[in-house]
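In: What follows is a predicted protein model with its sequence.
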Amino acid sequence: MGLKDFTREDPIFTDESVLRDTYQPDTLIERDPQLADYQNALRPVINNAPPKNIFVYGQTGVGKTLSTDLVLEKLTQDANTYDDLSIEIVNVICKSLSSSYQVSIRLVNELRAPDDQIALRGHGSGDVYDMLWTELNQLDATHVLFVLDEIDSIGTDDDILYELPRCNANGNVDDTYIGVIGISNNFQFRDNLSARVKDSLCDEEIHFPPYDAEQLRHILETRAQPAFRNDVLTSDIIPLCAAFAAQESGSARRALRILYKAGDLARQTDRSTITEADVREADRVVEEGKTKAELESLPVQNHITLYAILSYALEDETPVRRKQIYQRYKLLADQIDADVKTARTIHDQLSQLTLKGILDVAERNEGIKGGNYYLYDFNVDTAIIRDALEKQHRIGDLFDK
């Protein structure tokens, strides 16, 4: 039959881009209380006062990052009407950064010119902070707000979340007010912050709860209007997409992906309407894709830990004790020249991976002789684990070896 012609004739979509992850709406619906809290927390900035430090938390797809972008855009626009204000926003996505040291290096480089970057290794942590303070003191700004998205990637190494909020009070930065906005989808990370960090970072906490089915229905209806042709959606399609997403996670991102994939499935067969069967198949496809995406987005230290468990699985030796996982993790980290974390840190990672549904854990008690211990195994198909890890540059080297 050969290839069909590429044409703009589309029986389903008029503008499919509004359903994609990359689409940035001008407004955010169903989040008025959180937006109001956000604006109130940032009000000192517009008054040319020291900013509050803000911790924003909630699971993936509930509007944390979009709210942050919209509120900060509004803040900087309004600040331009005042002659005594100059606000700099520094955004860093921390998902590939596993320590405060790596975050501080990234912040220095964000503030420096492209031809004046510092190396990612070989500095004392104190020296990096000194470079950061120097860059901030040289800025011609009244306020610098650091947005640290996915900050939970640094695990228990939270020194940066103490140093930044305290840099004015400690005399490191003089004429520029520094504020920090930490964003996390890991509730355990927030709870496990050290006491001194909680005291410094959490002037204001803003919680984004999961959307319920009615909120998701409203969001989908708003996006569907410009996305689809007339009569493509029957009355039950949007409520079904919303119900699936509400039951699984309460994520608007997931609801939009289900709706978009359902339309894509209908388009593949040249149909002009979306059916309930399309939605159910879309939900299955999106769930599998979500697992792969979550695995690929994990920090490198998580990837090394998962590879250690995978190596046991490929030897048919799972479930495996966490003590054995740590021993193999150390060998693997050395092989790719990665920092070797403590056993406690890796144990915390195993707990986080279990909470995410990637791992399954069982406790065993072998009495006085054997004692208590934990056994870990994968809770998802090992083929998905392997495929995700092979795509990672440094971890892929382990497969070659």
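Out: Received it, and whenever you're ready, just let me know what you need.
In: hey, let's count contacts and neighbours off CA atoms from now on
Out: OK.
In: Do a quick rundown of the helices in the stretch 301-401 of the chain.
Out: Taking DSSP state H, counting those that start in this stretch to define them, one finds helices in the stretch 301-401 of the chain at 322-335, 343-355, 367-370, 382-390, 393-400.
In: between these, which gets nearest to residue 120?
Out: Residue 120 lies closest to helix 393-400 among the helices of the stretch 301-401 of the chain, at 15.4 Å (C-alpha to C-alpha).
In: List the buried residues for the closest one?
Out: 394, 395, 396, 398 (16 or more other C-alpha atoms under 10 Å).
In: ok so, going back, now distance to residue 88 too, for the helices of the stretch 301-401 of the chain, in CSV please.
Out: Converted to CSV, those look like this (distance: least, C-alpha to C-alpha, whole Å):
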stretch, distance to residue 88
helix 322-335, 37
helix 343-355, 34
helix 367-370, 57
helix 382-390, 36
helix 393-400, 33
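In: Out of those, which gets nearest to residue 62?
Out: Using C-alpha to C-alpha, the nearest of the helices of the stretch 301-401 of the chain to residue 62 is helix 343-355, at 18.3 Å.
In: Mind giving me the packing neighbours of that closest one?
Out: Packing partners of helix 343-355 (3 or more C-alpha pairs under 8 Å, 6 or more residues apart in numbering; DSSP states H and E): helix 300-314, helix 322-335, strand 359-365.
In: Swap in 10 Å and give it another go.
Out: Applying 3 or more C-alpha pairs under 10 Å, 6 or more residues apart in numbering; DSSP states H and E, we find helix 343-355 packed against helix 187-191, helix 300-314, helix 322-335, strand 359-365, strand 372-378.
In: circling back to that earlier point, which one of the helices of the stretch 301-401 of the chain lies closest to residue 277?
Out: helix 382-390 (24.8 Å).
In: contact partners of that closest one?
Out: With C-alpha atoms under 10 Å, 6 or more residues apart in numbering as the test, helix 382-390 has contacts from 288-289, 291-298, 300, 303-304, 306-307, 310-311, 313-314, 358, 378, 395-400.
In: buried set for stretch 365-384?
Out: 375, 376, 377, 378.
In: Tell me, how many residues neighbour residue 149?
Out: For residue 149, the count of nearby residues is 21 (other C-alpha atoms under 10 Å).
In: Next up, a structure to set beside the first:
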Amino acid sequence: MAGPFSDITDTLFANKEVLNESYQPEAILERDQEIEEYRYALQDVLFGRDPENIMLYGKAGLGKTAVTTYMMNALSEEVEAREQADDLHIHKVNCNGKTLFIVVRTLVNQLLPEDASSFPKRGLGTGDAFGELYQQLDRIGGTHLFVFDEIDHLDEVDTLLYELPRARSNAHLTAARVGIIGISNNYTFRKSLSPKVKDTLMEDEISFSPYDATELRTILRDRAERAFVEEGWDRSALGMASAISAQDMGNARQAIDLLRVGGEVAERRDDSCVTDEHIETARELVQRGRLVNRIRDQTDHAQYILETIARLEERGDTPVRSKEVQERYEQVAQSWATSPLTSLKSIQDHLSDLHMLGFLRRNERNQGLNGGQYFEYQLDLDSALVLETREKIEG
């Protein structure tokens, strides 16, 4: 008897992995200027000098992490051939959702000898973790580059960016040299740093601008040639995916997602080639998936407020003022066994943030001398999608 998979004999994909977010290309396309800036910022490492600190800025999907991985690999290979260069050690930490203590503890545990006990989770403070970090760095010696991805999400980032760059000048280190590479999605991140940190950091800044449609088409063509079987994609489909992404955010990740999902749509339909029609369907699927992820990324109370407005919208009770949102929000929070925020100001702050992030539309009303000015809110996305996502999160 034939099994459920016995009729699946053909595939459009020759190497689907090259369309995955985790794929690291051997060569980086359309980022020559950024690579050149990176190259000069890292050159001191080749001569055994203190490395420069580097900050990379740009929205998600613009190649910051991929370029950094490429440059770290290239630098490591070059150091091996340079007599003047110290031994190079690269440490990577994603800061999203982590405290400063967790970040420093993670670094310590990366450096400890294999037979050593892990640095404890409790009982010691951040200062103790820094002390152990310096001890391990000097034990190993050489040059250490710390890559902090999503550094703008880290609490107490001022402390991190003040401590590490000054570790050698403050005599915490004698045998090791350190440099920081910070990756931020927030172009204004530096403005949030304290003046003493800005003076200490003295970093090189590399800004990653959005890709245009031509650049995205070059990237997609390279991926398509690797990902699909011969004649498995149409050139106009690449053009459509590139144009959609360029008009949206100039995001390579989005363009590659469109191509991958377009291929999956074509394969499910038993079509032999990815066409514009498949990309158009993929566009709807990818947009829906990204909205779901953006909702999941919000705090619990921001999600409760979104759910509140979605329920009001389902009943036809929007646009709605913040006071009315507060009344229904309290019921929603309690229904999920959570104590609601008690101040109207907190609700208004969340509403303002959700409006700024594009979840809500906000209209200003003016009722004259008696009624005054106020805002009304309504969803700027599908209410059913919000409620469906919330049920999955809580379920």
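Out: Right, received. Where do you want to start? Since we're looking at a predicted model, the values are computed, not measured.
In: TM-score of the superposed pair?
Out: Once superposed, chain against chain, the TM-score is 0.81 (TM-score structural alignment, normalised by the length of the second structure); 378 aligned residues with a C-alpha RMSD of 3.8 Å.
In: For the buried residues of helix 393-400 of the first structure, could you give me TSV that also reports distance to residue 232 of the first structure?
Out: Shown next, in TSV, are the buried residues of helix 393-400 of the first structure (distance: C-alpha to C-alpha, whole Å):
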residue	distance to residue 232 of the first structure
394	45
395	44
396	43
398	48
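In: now, which of those sits nearest residue 177 of the first structure?
Out: residue 394 (38.3 Å).
In: how much space is there between the closest one and residue 336 of the first structure?
Out: As judged by C-alpha to C-alpha, to the nearest Å, residue 394 of the first structure and residue 336 of the first structure stand 7 Å apart.
In: next one: residue 328 of the first structure
Out: Residue 328 of the first structure sits 13 Å away from residue 336 of the first structure, going by C-alpha to C-alpha.
In: Looking at the two, which one has more neighbours?
Out: residue 328 (18 against 14).
In: Mean deviation, the helix or strand that residue 254 of the first structure is a member of versus the second structure?
Out: Remark: residue 254 of the first structure resides in helix 252-268, with elements defined by DSSP states H and E. Taken over the aligned residues, the distance from helix 252-268 of the first structure to the second structure averages 1.0 Å (mean C-alpha distance after the TM-score superposition for the first structure).
In: centroid residue for the second structure?
Out: Nearest residue to the geometric centre of the second structure (C-alpha atoms, centre = their mean): residue 60, 5.3 Å.
In: Which secondary structure element is home to residue 22 of the second structure?
Out: Going by DSSP H and E, residue 22 of the second structure is not in any helix or strand.
In: And for residue 223 of the second structure?
Out: helix 213-227.
In: what's the matching range in the first structure for that helix?
Out: Aligned using TM-score structural alignment, helix 213-227 of the second structure spans residues 213-227 in the first structure.
In: got the buried residues for the matching stretch?
Out: 213, 215, 216, 217, 218, 219, 220, 223, 224, 226, 227.
In: Likewise for stretch 107-119 of the second structure?
Out: Counting neighbours by 16+ other C-alpha under 10 Å, one finds that the buried residues in stretch 107-119 of the second structure are 107, 108, 109, 111, 112, 119.
In: Same question for stretch 74-93 of the second structure.
Out: Per 16+ other C-alpha under 10 Å, stretch 74-93 of the second structure contains these buried residues: 75, 76, 79, 85, 86, 87, 88, 89, 93.
In: what does stretch 190-208 of the second structure give?
Out: Using 16+ other C-alpha under 10 Å as the test for burial, stretch 190-208 of the second structure gives 190, 193, 197, 198, 201, 203, 204, 205, 206, 207, 208.
In: mind checking the end-to-end distance for that stretch?
Out: For stretch 190-208 of the second structure, the end-to-end distance is 15 Å (C-alpha to C-alpha).
In: just to revisit the earlier point, tell me if the residue nearest to the centre of the second structure really is in a strand.
Out: No: checked against DSSP: H, G, I helix; E, B strand; the rest coil, residue 60 of the second structure lies outside a strand; its state is coil.
In: For residue 213 of the second structure, which residues are in contact?
Out: Residue 213 of the second structure neighbours (C-alpha under 10 Å, 6+ apart): 219, 238-247, 250-252, 255.
In: can you check residue 90 of the first structure too?
Out: 107, 110, 111, 144, 145, 146, 147, 148, 180.
In: Please report how far the closest residue to residue 139 of the second structure other than its chain neighbours lies from residue 141 of the second structure.
Out: Using C-alpha to C-alpha, 6 or more residues apart in numbering and skipping the chain neighbours, the partner closest in space to residue 139 of the second structure is residue 175 (7.6 Å). Here the criterion is C-alpha to C-alpha. By it, residue 175 of the second structure lies 5 Å from residue 141 of the second structure.
In: joint contacts of those two?
Out: residue 135.
In: So between the two, which is more surrounded?
Out: residue 141 (19 against 15).
In: That one and residue 111 touch, don't they?
Out: No: the criterion here is C-alpha atoms under 10 Å, and residue 141 of the second structure misses it with residue 111 at 11.0 Å.
In: who touches both of the two?
Out: 89, 135.
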